[in-house]
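S.K.: need a structure here:
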Amino acid sequence: MGEEEKARQVMEDISSLISLSHSIKVFNVKWQVIRKKLEELSYGLMAIETSGSSCDFSSILVTVNECYDLARRCVELSYNGKLLMQSDLDVIVAKFDSHVKNISGIYAAGILSSGFAIVVSKPGLGACKEDMRFYVRDLLTRIKIGDTEMKRQALGSLYQAMADDERYVKIVVENSEFLYVLMESLDSSEMEIQEQASKIVFLISGFDLCKGFLVRAGIIGNLIRVLENGSDLGKEDAAKCLQKLTVNADNAWSVSAHGGVTALLKICSNGDSGGELIRPACGVLRNLIGIEEIKRFMVEGGAISTFIELARSKDDIVQINSIEFLQNIASGDESVRETVVGEGGIGVLVHHLDPKSATCSKTREVSLRAIENLCFSSRNSIDVLMDHGFIDRLLLFLCNGEVSVQESALKVTSRLCGASEEAKKSMGDAGFMPELMKLLDAKSHEVRRVATEALSSLVSVSKNRKRFVQDDQNIGFLLQLLDQEEGISGSNRKLLLSILMSLTNCKSGRRKIASSGYLKNIEKLAEAEVCDAKRLVRKLSANRFRGMLSGFWHYKML
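M.R.: Predicted structure coming up:
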């Protein structure tokens, strides 16, 4: 029998033995180890055959036959005592281990001497799945038994294949042996191996249908060990991968159980951590907030102060992620909101609204949204906002911000109007009413609605009413809007009538409404049985009647 025939015979016997081992019901742990050694041996023999190197196939065949006899006896339960069989199985494991090491050495030496001649070429575009699987199996062999450089190159080739053609991703994740090898590579002490494995796992995590394979294989623990001990590049990809995996809240507990929350908080609080790492680390922690016990652990671990500090970062994405984290962790939890305020969170948010700062529009939009959600639940928070000069900055972006920032500023304006009488007076003094008037006929229905609500709230204050009616055009404009029935919803019309009703509480306001050339618009609505319009007409008529009576009694007294 030639060397080629011997090699084929050994591989066939190994395949048969692996199949037989699955039917063994005793010594499960021992046979799992033996199966792993048999698989390693099979990959190694395949590589030897491909490279054309020579090997002592006869010795391997003897060991395989010995193992086959032990397997048969375990299946038939025909062995002479458990201790003796355990000893025999340990001996077989040691023999297979020796064969694997010998083949690894032969394979590595053959590659180095032949200038990497045994590398299987990557199949071309449109290749059949069988060719792709053969290529993947070759890479797996090189990763399993090659030296550091060989493993690094094989992992790099695998990553490139998967990046070029997603069919390779499916081939890999459906191969439990490959996932096991990737997990081992993540735990490698060689940073280059670890980095390449992290890149591959991150790429796989980008496919929703593949995430389950990774989680079931137990890869979360390996990724967290990379966060704790890996290189910067390895940590970045591990954090990105965890961010994708924890979009599913079911995986949050696994991250916590492996110490991931502590590792991530350490990264975020480490001043030496770069933005490329902090960004996904923030993202993972934000995904974990929904679990109450994990949220409490974060708060107790100093997460609030850590993220307030990160919100001061010069990195736009870190700023945004940090602000969103603070907003989410405080949502629905008054004690956490008070902690955010007490530790200086409001000051940081207002700072991002400083027109002199280099803050991007997205950060300003997120800051305004966070202020809306964090700062209007208590008088203390509102006072802190005022003390930081918030009103002037809010007005600035209501007037001049980009569309998204301006809309956020408008929503916050509406919320602030309802916060307190003092806030309304300050906003009236600052000049909010003219800016809100400009938005009453905006194209967006939502913008019109919110601006009308805010103005209605402001003119409920006597001082603001007097200031509002000083501009002769204001009342005429409100009455004109009432005539634009198309595009103005019933709710918006109701708010406009509410503003006019408030203005009748001011003498000059009543006079200007009654003398306006657009008064017919109110009368038309009253005739159409619009209740608020009818109430407004009655109030204006009653005031006119009282005025006539007052004039009559004054004439009688003379």
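S.K.: use CA for all of it now, contacts and neighbours both
M.R.: OK.
S.K.: For residue 361, give me its contacts.
M.R.: 402, 405 (C-alpha atoms under 8 Å, 6 or more residues apart in numbering).
S.K.: Mind naming the longest helix for the protein?
M.R.: helix 82-113 (DSSP state H).
S.K.: Check which residues of stretch 365-382 are buried.
M.R.: Neighbour-count burial for stretch 365-382, with 16 or more other C-alpha atoms under 10 Å as criterion, is recorded at 365-376, 381-382.
S.K.: now that stretch: how far from the chain's centre is it?
M.R.: Taking C-alpha atoms, centre = their mean, to the nearest Å, one finds stretch 365-382 lying 22 Å from the centre of the chain it belongs to.
S.K.: and the closest residue to residue 355 other than its chain neighbours, what element?
M.R.: Distance criterion C-alpha to C-alpha, 6 or more residues apart in numbering; nearest residue to residue 355, sequence neighbours excluded, is residue 393 at 7.8 Å. Assigned by DSSP states H and E, residue 393 belongs to helix 390-400.
S.K.: Need the residues that contact that helix.
M.R.: Identification of contacts with helix 390-400 by C-alpha under 8 Å, 6+ apart yields 350, 353-355, 405-407, 409-410, 413, 426-427, 430-432, 435.
S.K.: next up, for comparison:
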Amino acid sequence: MNSKMGEEEKPKQQQHQNSTESFTAMKSSLRQAIEVISSLISLSHSIRVFTVKWQLIRKKLEELSSGLMAIENCDSSENTAVFSGLIPSILVTVNECYDLARRCVDLSYSGKLLMQSDLDVLVAKFDRHVKNLSEIYTAGILTQGFAIVVSRPGPGACKDDMRFYIRDLLTRMKIGDIEMKRQALVNLHDVVGEDERYVKLVVEVGDVVNVLVGFLDSPEMEIQEEASKIVSLLSGFDLYKCVLVGAGIIGPLIRVLESGGDVGKEGAARCLQKLTVNSDNAWSVSAHGGVTALLKICSTGDCGGELIGPACGVLRNLVGVEEIKRFMVEEGAISTFIKLARSREETVQINSIEFLQNMASGDESVRQTVVKEGGVRALVRVLDPKSATSSKTREVALRAIENLCFCSQNYINMLMIFGFIDQLYFFLRNGEVSVQELALKVTFRLCGTSDEAKKAMGDAGIMPELVKLLDAKSYEVREMATEALSSLVSLPKNRKRFVQDDRNIGFLLQLLDQEEGMPGNKKLLLSILMSLTSCNSGRRKIASSGYLKNVEKLAEAEVSDAKRLVRKLSTNRFRSMLSGFWHS
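M.R.: So this is what the prediction gives:
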């Protein structure tokens, strides 16, 4: 009986040995095919004839290479029989191709028509091989359980290693099961996000971009979301935006916005925002229904700021196309974005305010609609010092107010009613440097609008804040502060208020000695002092100041404004003496 069992074991051992030998032989043929294909791809780049056909052949070779490398990475000998018939056949075709490639490089073929025919036959053979590989993969032979994970190359890896890694990921995305595809996408997102060198390889290697675009329409939500995150990263590189658009990405991105998950929608919106920075792609977005989809996202209250922010950004980019802008107005975009300007999310606030500003720029009818819908009040609320609004948002709101309201006295009056001047005072006094400088610019412009505005600014206490900025480090700040102050003291009421503080005049006279090499600023300071001489108390305080010598020094240096100021003070002093003499 034991003898019988031993006899039964021998065929099994023989079978196992044969299987091992077959697997080893298959692996050897596989490695040989991969190496020849790699060499052939390199050789094809040097071919200068039949270039279109060789481009097509090269694409087929790259597909075959990806598929064969996937087989090589499959840690199972169970399917040796499936692959053993296919690989020798591929190797024969590849060797035929190598022979044709050498003849094309050397121009040693007998005739063009014959070579074209040979190349057509070759393309058909490669098509069959690719189809056969695809059918094997579709049958589920290559699964996550059998696939060896290729390690990500280290930081100092060469380009070939990086390219091999990307090709391996591409293969998994093409032929793996859902989990393998998802993990490949996660790994691709990681390398693209961490190392820009991989971005170029993603665009260069095979069909990576086309596969990613195809995944945007995947019914598997995880696949769609991971793909959307990757294309969002790729769209941040100007060189490759045209590659994405050329791969037909606009339509799938908008379909994700319409029916995808939250993560996918966010990635799609961010990608579209980058692709529409210039208006070249605006019509494509509109043609695929993107404007309607984006407006719906922005008007839906249950969408978070991570999605609404970039959605606002896309619409803001599209405003430059007049027909699209009109459509947005008709769809109620202005009221939607005025509501969004009150959001607590910084990105939403900034993008919505910039959207309104872009919409109204150079368009009086839209500007009127913005004002009518409560846009001015909303912007002033953003500037409320009691709110938790960021400095960046306040800067954007100040610029929007300047652009929207300073073209009309009615709008400026509206600003004053809403307490805007008190806000300017607060930011001049307490704002961060960037906000303070912008508030100063707005104050300067406001001074040139009306006497009512000047009076309101004087009443709000803005002049002392301007005085503090007269010796700022920045020359531009000093100049704006001086010009604004010069404009404000042109009103009698403001002059009287200004001279009530004894330090103001002395400080102005001191500054005359500090503004070396700044004749423009000295001229403005002298202009302010000249205005103050129209006020009796101002005249007296200038004449009695210990710093009057700075004016006299300038007059002696033939500075005309200083000479005029000295003459005016001297004349008034002489008249005072005569008045005292006649009344003694």
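S.K.: Would you pull the TM-score for this pair?
M.R.: Superposed pair, TM-score by TM-score structural alignment, normalised by the length of structure 1: 0.82. Supporting alignment: 538 aligned residues with a C-alpha RMSD of 4.1 Å.
S.K.: returning to that earlier point: matching residues in structure 2 for the helix holding residue 393 of structure 1?
M.R.: Mapping helix 390-400 of structure 1 onto structure 2 (TM-score structural alignment) gives residues 420-430.
S.K.: And for stretch 190-200 of structure 1?
M.R.: With TM-score structural alignment as the criterion, stretch 190-200 of structure 1 aligns to 220-230.
S.K.: mean shift between whichever strand or helix holds residue 413 of structure 2 and structure 1?
M.R.: Using DSSP H and E, residue 413 of structure 2 sits within helix 409-417. Once the two models are superposed, helix 409-417 of structure 2 sits on average 1.1 Å from its counterpart in structure 1 (mean C-alpha distance after the TM-score superposition for structure 1).
S.K.: still on that earlier bit, could you give the number of residues near the residue nearest to residue 355 of structure 1?
M.R.: If you count neighbours by other C-alpha atoms under 10 Å, residue 393 of structure 1 ends up with 17.
S.K.: same check, this time on residue 60 of structure 2
M.R.: Residue 60 of structure 2: 20 neighbours (other C-alpha under 10 Å).
S.K.: Contacts only, for it.
M.R.: Shown in contact with residue 60 of structure 2 (C-alpha under 8 Å, 6+ apart): 123, 126-127, 130.
S.K.: Surely residue 506 of structure 2 touches residue 544?
M.R.: No - with contacts counted by C-alpha atoms under 8 Å, residue 506 of structure 2 stays clear of residue 544, the gap being 9.8 Å.
S.K.: Looking at those two, which one has more neighbours?
M.R.: The residue with more neighbours, out of residue 506 of structure 2 and residue 544, is residue 506; 17 against 10, by other C-alpha under 10 Å.
S.K.: show me the contacts for the equivalent of that one over in structure 1.
M.R.: Using TM-score structural alignment, the equivalent of residue 506 of structure 2 in structure 1 is residue 476. The contact partners of residue 476 of structure 1, taken as C-alpha under 8 Å, 6+ apart, are 513, 516-518.
S.K.: Tell me the buried residues within these.
M.R.: For these, a burial check counting by 16+ other C-alpha under 10 Å picks out 513, 518.
S.K.: Please flag which of the contacts of residue 476 of structure 1 sit within helices.
M.R.: The helices, defined by DSSP H, take in residue 513 from these.
S.K.: Would you mind putting the contacts of residue 476 of structure 1 into CSV with distance to residue 448 of structure 1 alongside?
M.R.: Shown next, in CSV, are the contacts of residue 476 of structure 1 (distance: C-alpha to C-alpha, whole Å):
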residue, distance to residue 448 of structure 1
513, 22
516, 23
517, 24
518, 21
